[in-house]
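Engineer: Have a look at this prediction, sequence included:
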Amino acid sequence: MASVYRQAFATPGASRFVPAAFVGRLPISMVAIGIVLYIQHTTGSYGVGGTVVAAGTISEAALAAQLGRALDRFGQARVLLWCLAGHLVGLLGLLVGVGVDAPRPLWYVAGALAGGLLPPVGACVRARWSRLLGGLPLLSTAFALEATLDEVIFICGPVLVTWLVTGVTPASGLAVAGVLAAAGTLALAAQRGSDPGPRPRAASGTRPRVLRDPAVRALLVVIFSVGVCFGGVDLSAVAYGRERGLGALSGLVLGLFAFGSGMSSLLYGARASAGGPTRRFLTAAPLLAVAAWLPLAAPNTAVLLPFMVIAGAGASPTLISANALMERLIPPEARTEGFAWLQVALVTGISAGAPLAGALIDRYGPRAGFTVVAGAGVLVGLAALSARRALRAAEPAGRPATMEPAAGGPTVPVGPAGVGTPAGRSATEAAADRP
């Protein structure tokens, strides 16, 4: 298993952009929880904090397409720096506004700015992998590596931010998140060699309309449902841990969910060639749908902890295969935008799940929040079932192959359609079907 990950990490430039992106997206797992805990400390309500987080994720959804297009068109460095500046202004405004009890609408403005301009480091790093390994079976392994790092982030981030909020000062969680965002984003922006942009405009002067593809829309509906699950897990796990007296370690309950997801992504990446991305996606989503019910079914803490690991194990295969599908469906000149839309679907789902779980927690206690997680499991299963036709219909509909030079390596086929593969199937899928 380790050898295939060593091959991915040996890709030219990966040893530099992977660590930078890891640090730069660590705040993804800290900002939402940091906002909720900071506001809960001031107001006593998880629900108010959840609605401020929702304002940020709605803003992110509104801006993501424009940011994705800008990243593809102008390159990552310029756009990342502007996003970082806006994000830090929003965080500072939120810290000051809540601290001095400014009018509530200002909290939502600051939250929207901080969330909407959170640097899209995850989309950027996946676009770099796609540029270097597009059309090769190793790309799924690279996406699995990124998913594993995401889960490490969601293990470390909640524990770190809850420790800072409860053990240092309520504002320190967001302050540290801002420092980490600045350090990682600046380091990634400085690495121009692996940046897939800027890209010239197409000869026709038009860009592909990502959301016009029914397969893309179906994929996004499933990922939105996964986001609802994550939003419910975030608040419910932390609130449950605090209620049971875990204090600074209350993020550990959520960390176990991320641990299960990280372990499953490692195993998934080692077997990334076992089946095409559509089949893997349509297999993984129903498994997550079932696993999402486990936290609600746990009768006590001793049972809940291993159930959180199992529930988390259902998450990564769904997200990894979704990224592999998006890489196949979207042409290179819009690929960062495509990955950004996946992030939008996920965080929009979180924005729906978090306030709903917060309201239930405020009224009925932390365990009630897990009903959102279980209900989201139903959504995942139904959405995956309804997406089957559109995703399978997209399999034989290949687009003209695009050749793009991988940095430090030979020219390789990238994009939804491969070169020399039957029925327009991608090179990744053709290789996946070999014994």
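Structural biologist: Received the coordinates, thanks. This structure is a prediction, so every number in the text was calculated from the model and none was measured.

Engineer: C-alpha from now on. contacts and neighbour counts both.
Structural biologist: OK.

Engineer: so residue 394 makes contact with residue 216?
Structural biologist: No: proximity of residue 394 to residue 216 does not meet the contact threshold set by CA atoms under 8 Å, at 9.3 Å.

Engineer: the more surrounded of these two?
Structural biologist: residue 216 (23 against 19; other CA atoms under 10 Å).

Engineer: if I look at the more buried one, how far off is residue 324?
Structural biologist: In this view, residue 216 and residue 324 are 12 Å apart by CA to CA, to the nearest Å.

Engineer: residues in contact with the residue sitting nearest the centre point of the chain?
Structural biologist: The centroid of the chain falls nearest to residue 343 when counting by CA atoms, centre = their mean (5.2 Å). Contacts for residue 343 (CA atoms under 8 Å, 6 or more residues apart in numbering) come out as residue 123.

Engineer: Included below, for side-by-side comparison, is a second structure:
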Amino acid sequence: MIQAAGLSYFPIAFIARMPFAMMVVGVMTLVVAARGSIALGGLTSAAVGLGTALLGPVLGMAVDRFGQRSVVLVAAIGNSLALLAFAWAAFAPVPDIALLGVAFLIGATAPQVSPLSRSRMVGIIQTRLPLRVRAKTLNGTMAYESAADEIVFVFGPVIVGLLATTLNPAAPIIGAALLTLVFTTAFAFHKSSRAVDGHAGAVVDRAPLRELLRAPMLVVVLGVLGMGLFFGAMLTALIAFMGEVAQAEEAGVLYGVMGIGSAILALSVAAFSTRFSLRARWLVFSSALVAGAIVATFATTIPIMILALALAGIGVGPTLVTAYALVAARTPRGRSATAMTIAGSAITVGQASASAIVGLIAEGSGAQLALLTPLCAAVVVFGAGVANWVISSRQPTR
């Protein structure tokens, strides 16, 4: 893959996805600091998620039609401008509704480098690599992509916290705008985009959109949505928990316990035997996610919470790898970018909505009640895995 995509691709694509992981938390942090309202902060985070949910798949459809280069470039410019406008509007004498509108634009213009990177990698595997190595390379590539996502989704909030406390509450949003303008533009113009852009223009018999609404695809999207809910619920509940037992600012360090183990295990998926089927992996590793969430509900001290996060980390990475591998396998012809952006949007929607809801729960009822919400999210992931097992037995994944 390094030879086929180019060595420079991987660091560019990695840094280019960082702003996406900083947006939801950065928006909430800035609003709380500038306007003094946790409720408004939660609403603006939800507005970002809503914009991504409504316009993210549209961006994917545009990529399938016109190619990644032009669509990603336009999105990068628009997203940078929206982020800078939000950094100004948060402190400006503008009404809250205007702030929500700009937050919606941030989500709507998000370039979604992560799902488009997966789509680009799948295109390269299908067009440039020998048939005998495609299945193994796809498995390893999805493992790398999920590990990269894990790292940015865990350390994105940490970077937001560091910039907000050491510089200014607006610094994370301004930093995300600059990263988007530089690295997302580099991602758009990278030579690897030619592999999928040329193919996109050549697809005449593109499958109808209704093919994406079939049960085998919808159940995977539900599982990915559950993972986004888990990310948002766990981080917000952890902040509330640390605010009661220590200092809320230390939550990001503890959250890294889950992310580091998850990233390592996500990479290890490439070494799994093919006899360990995708549907079995989903059930096994989502069970670890549920177990970690159960331990978190009983956490009253930091060591117990560390145990819960480490146990949950066993499940997070491999479950995401499995879900995206199923998305790649079940994508209808000519709809790769659309399918991947739908899955990527599901994570953001889950994270944003859970952050808003759990924040209100924590503020009104305390950390112990908030710590029940990651368990609810983990059950959604496990339930989707059970449904996938039933569907897969009826219609084997190609």
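Structural biologist: Yes, it's here. Keep in mind that what you see is a predicted model, and the values were worked out from it rather than measured.

Engineer: Quick TM-score on the pair, please.
Structural biologist: In this superposition the chains share a TM-score of 0.90, using TM-score structural alignment, normalised by the length of the second structure; 389 aligned residues with a CA RMSD of 2.2 Å.

Engineer: just checking, the residue nearest to the centre of the first structure is part of a helix?
Structural biologist: Yes: assignment of residue 343 of the first structure by DSSP: H, G, I helix; E, B strand; the rest coil places it within a helix.

Engineer: Trace it over to the second structure, please.
Structural biologist: In the second structure, the residue matched to residue 343 of the first structure (TM-score structural alignment) is residue 344.

Engineer: and the longest helix along the second structure, how far out from the chain's middle?
Structural biologist: Among the segments of the second structure that qualify as a helix by DSSP state H, the longest is helix 131-166. Its chain's C-alpha centre and that of helix 131-166 of the second structure lie 9 Å apart, by CA atoms, centre = their mean, to the nearest Å.

Engineer: Same question for stretch 370-383 of the second structure.
Structural biologist: That offset, for stretch 370-383 of the second structure, works out to 17 Å (CA atoms, centre = their mean).

Engineer: same question, stretch 193-205 of the first structure
Structural biologist: 24 Å.

Engineer: Contacts for that stretch, please.
Structural biologist: With contacts defined as CA under 8 Å, 6+ apart, stretch 193-205 of the first structure is touched by 13, 71-76, 127-128, 131-132, 207, 333, 407.

Engineer: Would you list the buried entries among those residues?
Structural biologist: For the contacts of stretch 193-205 of the first structure, a burial check counting by 16 or more other CA atoms under 10 Å picks out 13, 71-73, 75-76, 127-128, 131-132, 333, 407.

Engineer: check contacts around the nearest residue to residue 337 of the first structure once chain neighbours are set aside.
Structural biologist: Leaving aside its chain neighbours, residue 337 of the first structure sits nearest to residue 68 (3.9 Å; criterion: CA to CA, 6 or more residues apart in numbering). Counting by CA under 8 Å, 6+ apart, residue 68 of the first structure touches 334, 336-338, 340.

Engineer: Just among those, which is most surrounded?
Structural biologist: residue 336 (34 neighbours).

Engineer: Just list the residues touching that one, thanks.
Structural biologist: 68-69, 71-72, 123-124, 126-127.

Engineer: Check residue 126 of the second structure too.
Structural biologist: Residue 126 of the second structure neighbours (CA under 8 Å, 6+ apart): residue 134.

Engineer: and if we set it to 10 Å?
Structural biologist: Neighbouring residues of residue 126 of the second structure by CA atoms under 10 Å, 6 or more residues apart in numbering: 120, 134-135, 138, 195-196.

Engineer: so which strand or helix has it?
Structural biologist: Assigned by DSSP states H and E, residue 126 of the second structure belongs to helix 113-128.
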